[in-house]
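Undergrad: this is the structure alone, sequence omitted:
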């Protein structure tokens, strides 16, 4: 597990280095925008289609959704209570709610699960993202950003927008082909596999580009502390407890727990910018939890695996 994480963080470090060296005069923001767009619209849908077309899709997929919804709801309730007790201002409350509730199940979770458990774990990461996390982000997360933010453009993002997202459309197509047992042509499977191979390194490099060290300030520490405690401790603990009630084998339970132990998702910074939440606070939460995950992920893996 430690060796796997060091490999992941080596690729993240490439993104961090790009932010400072700016090869070709391209900033990290410009380059990350291009990389994430290519991944989101082309490479990730290819990976989703390749994996779910051949995956074992069934009743256990509903358990992924139930598990994800329960864990996200628990984290959201915890940070809401903490924010109320500590009297966070609306801009800070919206930022910490997004940071705490939604883990980085794809950009970091997918490569970590694949390297730790094997290729079968890619299906777990993709399903927990597309059938639990992504719908929650673009419904409950979006509603929270609008509620605590200011001057949000209500027409730019709809609650049902995840239904037309390329990865979700690819997932629906893959599930249909899977359930109707349509065989994948050899040439198409080869193309999908080659496209899918670029997802992990590009996602990790773009994650490194998103880390903002200037956002790590003492001013944000009182707000980030409850995020760290809930995200890196309470949420994985709840996931470990809840996973015991699922009718899944131990390996799948361990993979799900590890997904809920992931650091903050990167996408939330978009909502913070759009709805004028505390973007600096969110950026610090992403940076700090990503670094801490180098220690916390092996810990929760050992706990889950017994």
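TA: Arrived safely. Keep in mind the model is a prediction, meaning the values are calculated, not measured.

Undergrad: drop to CA atoms for contacts and neighbour counts, all remaining ones
TA: OK.

Undergrad: if I pick the residue nearest to residue 41 when sequence neighbours are not counted, what's in contact with it?
TA: Excluding its sequence neighbours, the residue lying closest to residue 41 (C-alpha to C-alpha, 6 or more residues apart in numbering) is residue 166, at 5.9 Å. Each residue near residue 166 by C-alpha atoms under 8 Å, 6 or more residues apart in numbering is listed here: 40, 41, 45.

Undergrad: show me which of those are buried.
TA: 40, 45 (16 or more other C-alpha atoms under 10 Å).

Undergrad: quick one: the strands in the stretch 51-200 of the chain, in order.
TA: Taking DSSP state E, counting those that start in this stretch as the criterion, the stretch 51-200 of the chain carries no strands.

Undergrad: dropping in the other structure now:
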């Protein structure tokens, strides 16, 4: 685990270094937009198809969905309670809830779990993302951002429009092929494996591009303590007990809980910008929880 995190840290620091010393005419934000777009629209759907085509889809998938959704909902309730107790203003309330409840299950979870447990862990990450985290982000996450944000006049999009995206279409195709026991041709299986291999390093490098130590401001620190405690300590502990309740087996339980112990998701920055929440606060939460996860993840790995 420590070796894996060292490798991930070096790759993230390369991305952070690009932010400090960008190439002329190619800023960190521009580079991140290009890389994440290529991953989202091309490499990630290929990996989803590769993984889910061969995955054991069934009751296990429902268990991942129950575990992920329950943990995120618990994070929403706990973080909302904290914001009510301390009377946070709406922009800070929305940012704190998003930062505390929604983990970075794919962009950081995928490379960490794959390197720690092996290639089989990719199936855990993909199913947690597609059957729990992503639906929760596109429903409750956007609803919370709209409610606490300043862009309330925006017309809500159709729920089905949120799922009209390449990874979801790839997942639907993979499930159909999987359940009908259709084997992938050798040439296609090899191609999908090569495309899948590009996802993890590009995600980690993009995460480094998104981190900004300049976003850390003293005024945001009082809001960050509940985020750190919930995201890195309380919710992983709760996820362990929820995993026992849904009867996940040991190796799958360890991988799933560790994935839910990841720091705050990067996508939340986009929601904060779009709905006029406290983007600086959220960026600080992402940066600090990602840095502190280098300590918390080995701890939970040993516990699990």
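TA: Yep, it's here. Since we're looking at a predicted model, the values are computed, not measured.

Undergrad: just checking, which of the contacts of residue 166 of structure 1 belong to strands?
TA: Judged by DSSP state E, strands contain none of the contacts of residue 166 of structure 1.

Undergrad: so which of the contacts of residue 166 of structure 1 hold up in structure 2?
TA: Retained contacts for the contacts of residue 166 of structure 1 in structure 2, judged by both residues aligned by TM-score structural alignment, their matches' C-alpha atoms under 8 Å, are 40, 41, 45.

Undergrad: export those residues to a markdown table and tack on distance to residue 188 of structure 1?
TA: As requested, those are exported to a markdown table (distance: C-alpha to C-alpha, whole Å):
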| residue | distance to residue 188 of structure 1 |
| --- | --- |
| 40 | 19 |
| 41 | 18 |
| 45 | 13 |
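
Undergrad: can you tell me the centre-most residue of structure 1?
TA: residue 104 (2.3 Å; C-alpha atoms, centre = their mean).

Undergrad: counterpart of that one over in structure 2?
TA: In structure 2, the residue equivalent to residue 104 of structure 1 is residue 104, according to TM-score structural alignment.

Undergrad: give the contact list for the nearest residue to that match once chain neighbours are set aside.
TA: Sequence neighbours aside, residue 265 is the residue nearest to residue 104 of structure 2 in space, at 3.9 Å (criterion: C-alpha to C-alpha, 6+ apart). Neighbour list for residue 265 of structure 2: 99, 102, 103, 104, 105, 286 [criterion: C-alpha under 8 Å, 6+ apart].

Undergrad: out of those, which are shared with structure 1?
TA: The contacts of residue 265 of structure 2 retained in structure 1, by both residues aligned by TM-score structural alignment, their matches' C-alpha under 8 Å: 99, 102, 103, 104, 105, 286.

Undergrad: who wins on neighbours among these?
TA: residue 99 (33 neighbours; other C-alpha atoms under 10 Å).

Undergrad: what sits against that one?
TA: Here residue 99 of structure 2 is in contact with 227, 231, 264, 265, 268, 282, 285, 286 (C-alpha under 8 Å, 6+ apart).

Undergrad: how much space separates it from residue 143 of structure 2?
TA: Per C-alpha to C-alpha, to the nearest Å, residue 99 of structure 2 is found 15 Å from residue 143 of structure 2.

Undergrad: repeat that for residue 298 of structure 2.
TA: Taken as C-alpha to C-alpha, the span from residue 298 of structure 2 to residue 143 of structure 2 is 33 Å.

Undergrad: also residue 56 of structure 2?
TA: Computed as C-alpha to C-alpha, the residue 56 of structure 2 to residue 143 of structure 2 distance reads 32 Å.

Undergrad: now do residue 217 of structure 2
TA: Taking C-alpha to C-alpha, one finds residue 217 of structure 2 at 27 Å from residue 143 of structure 2.

Undergrad: higher neighbour count, the two?
TA: Counted by other C-alpha under 10 Å, residue 217 of structure 2 and residue 143 do not tie: residue 143 has more neighbours, with 14 against 11.

Undergrad: list the contacts for whatever residue of structure 1 lines up with the more buried one?
TA: Matched by TM-score structural alignment, residue 143 of structure 2 corresponds to residue 143 in structure 1. By C-alpha under 8 Å, 6+ apart, the contact list for residue 143 of structure 1 is empty.

Undergrad: what do you get for the one 10 residues further on?
TA: When contacts are counted by C-alpha under 8 Å, 6+ apart, residue 153 of structure 1 touches 274, 275.

Undergrad: related to what we said a few turns ago, for residue 248 of structure 2, state which of the kept ones among the contacts of residue 265 of structure 2 is nearest.
TA: Residue 248 of structure 2 has its nearest neighbour among these in residue 105, at 17.8 Å by C-alpha to C-alpha.

Undergrad: let me see the contact set for the closest one.
TA: Residue 105 of structure 2 makes contact with 125, 128, 129, 133, 259, 260, 262, 265, according to C-alpha under 8 Å, 6+ apart.
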